[in-house]
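**Student:** sequence and predicted structure are below.
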Amino acid sequence: MQNFDNLIAGEWRAGASYSPNVNPSNLADVLGQYTQGDATHVDAAVAAATAAFPAWATGSIQARSDALDKIGTEILARKEELGTLLAREEGKTKAEGIGEATRAGQIFKFFAGECLRLSGEVLPSVRPNIGVEITREPVGVVGLITPWNFPIAIPAWKIAPALAFGNCVVL
């Protein structure tokens, strides 16, 4: 049986223990053993995201767009494989799993376009000869805890816009 570790700062890191991921529709089907992260994993992930933030936040919007588009393209290219895995993991139908994977890929591709449409606003002021300019800036590292029942679509809805607008993410 395959063990799966946490990806932190480009490295796979094992935890102290593993927990099996079992298909709820077929209890004999164990997808794998997944490492149980702890506070040291969280601290390392936050530190890595914090270190990556300055370069990501100030990098070009084209680079962000290209990265998100590549993620979306890869998810869509693997939607059958991912959909089958999602069906095994959650007990969904295969069609539901493929639909969820498809939606996740579409979300990343949508926000790839949004990277290139970043804009602010210029508003009038009540004071003469004064303008108000609104710009949007990245806030930093975003931490996500997402539900188990839509494990690719809901994270995509949160990760893609956070990355598009210059933030880093710990999931």
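**Tutor:** Ah, there it is.
**Student:** going forward, measure contacts and count neighbours with C-alpha atoms only.
**Tutor:** Fine.
**Student:** which parts of this protein are helices?
**Tutor:** Taking DSSP state H, the helices of the chain run over residues 39-58, 61-77, 79-90, 94-115, 153-164.
**Student:** pull out the buried residues from the first one.
**Tutor:** To tie it back to what came earlier, the one meant is helix 39-58. By neighbour count with 16 or more other CA atoms under 10 Å, helix 39-58 contains the buried residues 41, 45-50, 52-53, 56-57.
**Student:** and what of the longest one?
**Tutor:** Counting neighbours by 16+ other CA under 10 Å, one finds that the buried residues in helix 94-115 are 94, 97-115.
**Student:** any idea of the angle it forms with helix 61-77?
**Tutor:** Here the directions of helix 94-115 and helix 61-77 differ by 170 degrees (axes from the mean of the first three to the mean of the last three CA atoms, to 10 degrees).
**Student:** which residues touch helix 94-115?
**Tutor:** Counting contacts by CA atoms under 8 Å, 6 or more residues apart in numbering, the residues outside helix 94-115 that touch it are 61-62, 64-69, 71-76, 79-80, 82-87, 150, 152-154, 156-157, 160-161, 164-165.
**Student:** selecting buried members of those residues in PyMOL, what would you type?
**Tutor:** For anyone working in PyMOL, the buried entries among these, judged by 16+ other CA under 10 Å, can be selected with:
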select buried, resi 61+64+65+66+67+68+69+71+72+73+75+76+79+80+82+83+84+85+86+87+150+152+153+154+156+157+160+161+164+165
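**Student:** related to what we said a few turns ago, the buried residues of helix 39-58: which two are farthest apart?
**Tutor:** His41 and Ala57 (23.3 Å; CA to CA).
**Student:** try this one next to it:
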Amino acid sequence: MFEWRFRYILSLFFILSLVLGGRVVYLTLNSENVDRADLITVTRTPLSFQKLNSHIDELEEMSKNIDTYTLGEIKDITKKTTYLLNQVGIELKAQHESWSDIQNLFEGDAEKFKQLRVSLDKAQQLNNKELLRIKNVMDQANQRTITEELSGTTLSFVFGVSTSIVASYLIKMFQRRKRKVHNNIT
């Protein structure tokens, strides 16, 4: 019974470790998180600078009263100075790499923007050409020639006269029928 519980708990810890490890890998390798970390690294002042500034006060104090320090204390302060300078170098190198990554990102975005701008200009030119072509077609469709005007006027005159003649004939015919029906009733 104890062995079973122990294996179960061990399995849970193993699964939890895998899940947390996968999450760490995702957060570490996700490009958005990497870019965010680069921005933070570039904009912040290295912590080792602050530590080095406070250590400089200690070095100044030591230089004023060097006689009161033992050789071991001087050796320790020198080691600390060397360590802090190495830390400053590491942080400055990390800042430089982050700056390079951000600069490459900006250059890539600038190139994409240029390509997008060129595509947009081409689309605008095509739209302008299409609009001009449509306008020309519409203008040509709206422009009537002299022969079209004359033929339209002639046709409307002929249609108007023929309609008048047919209307007159129909009126006379209905009047005759009306008289005939009226005479038959009386």
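**Tutor:** Nice, I can see it. Please read these numbers as outputs of a predicted model, since none were measured by experiment.
**Student:** what's the TM-score once they're superposed?
**Tutor:** The TM-score (TM-score structural alignment, normalised by the length of the first structure) is 0.24; 68 aligned residues with a CA RMSD of 4.9 Å.
**Student:** can you put the helices of the first structure in JSON lines and add distance to Leu123 of the first structure?
**Tutor:** Written out in JSON lines, the entries for these read as follows (distance: least, CA to CA, whole Å):
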{"stretch": "helix 39-58", "distance to Leu123 of the first structure": "25"}
{"stretch": "helix 61-77", "distance to Leu123 of the first structure": "24"}
{"stretch": "helix 79-90", "distance to Leu123 of the first structure": "44"}
{"stretch": "helix 94-115", "distance to Leu123 of the first structure": "22"}
{"stretch": "helix 153-164", "distance to Leu123 of the first structure": "25"}
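**Student:** closest to Gln33 of the first structure out of those helices?
**Tutor:** Evaluated over the helices of the first structure, closeness to Gln33 of the first structure peaks at helix 79-90, with 12.3 Å, by CA to CA.
**Student:** next, the angle from that closest one to helix 94-115.
**Tutor:** Counting by the same axes, to 10 degrees, helix 79-90 of the first structure points 120 degrees away from the direction of helix 94-115.
**Student:** now for helix 79-90 of the first structure, which elements pack on it?
**Tutor:** Under the contact definition 3 or more CA pairs under 8 Å, 6 or more residues apart in numbering; DSSP states H and E, helix 79-90 of the first structure sits against helix 94-115.
**Student:** and the angle from the helix it packs on to helix 153-164?
**Tutor:** In terms of direction (the same axes, to 10 degrees), helix 94-115 of the first structure departs from helix 153-164 by 10 degrees.
**Student:** now Tyr185 of the second structure: how far from Lys178 of the second structure?
**Tutor:** No Tyr there; residue 185 of the second structure is Ile. In this structure, Ile185 of the second structure lies at 11 Å from Lys178 of the second structure, with CA to CA, to the nearest Å as the measure.
**Student:** between those two, which one's more packed in?
**Tutor:** Between Ile185 of the second structure and Lys178, counting by other CA atoms under 10 Å, Lys178 is the more crowded of the two (12 against 7).
**Student:** check which helices and strands the helix or strand that that one is a member of sits against.
**Tutor:** Lys178 of the second structure is part of helix 146-185, with elements assigned from DSSP states H and E. In this structure, helix 146-185 of the second structure packs against no helix or strand, with contacts taken as 3+ CA pairs under 8 Å, 6+ apart.
**Student:** list the buried residues in it.
**Tutor:** By neighbour count with 16+ other CA under 10 Å, helix 146-185 of the second structure contains no buried residues.
**Student:** next one: it to chain centre, how far?
**Tutor:** Relative to its chain's centre, helix 146-185 of the second structure lies at 70 Å (CA atoms, centre = their mean, to the nearest Å).
**Student:** wait, Ala162 of the first structure touches Pro155, no?
**Tutor:** No. Taking CA atoms under 8 Å as the definition, Ala162 of the first structure is not a contact partner of Pro155, at 10.6 Å.
**Student:** neighbours of Ile77 of the second structure, just the number please.
**Tutor:** Ile77 of the second structure sits with 16 neighbouring residues when counted by other CA under 10 Å.
**Student:** just to revisit the earlier point, mind putting the buried residues of helix 39-58 of the first structure into CSV with distance to Val132 of the first structure?
**Tutor:** CSV is the format used below for these (distance: CA to CA, whole Å):
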residue, distance to Val132 of the first structure
His41, 43
Ala45, 38
Val46, 35
Ala47, 36
Ala48, 36
Ala49, 33
Thr50, 31
Ala52, 32
Phe53, 28
Trp56, 27
Ala57, 24
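**Student:** can you pull out the helices in the second structure?
**Tutor:** Per DSSP H, the second structure carries helices over the ranges 2-29, 31-43, 47-64, 71-142, 146-185.
**Student:** just checking, what packs against the longest one?
**Tutor:** What that stands for is helix 71-142 of the second structure. Packed against helix 71-142 of the second structure, as judged by 3+ CA pairs under 8 Å, 6+ apart, are the following elements: helix 31-43, helix 47-64.
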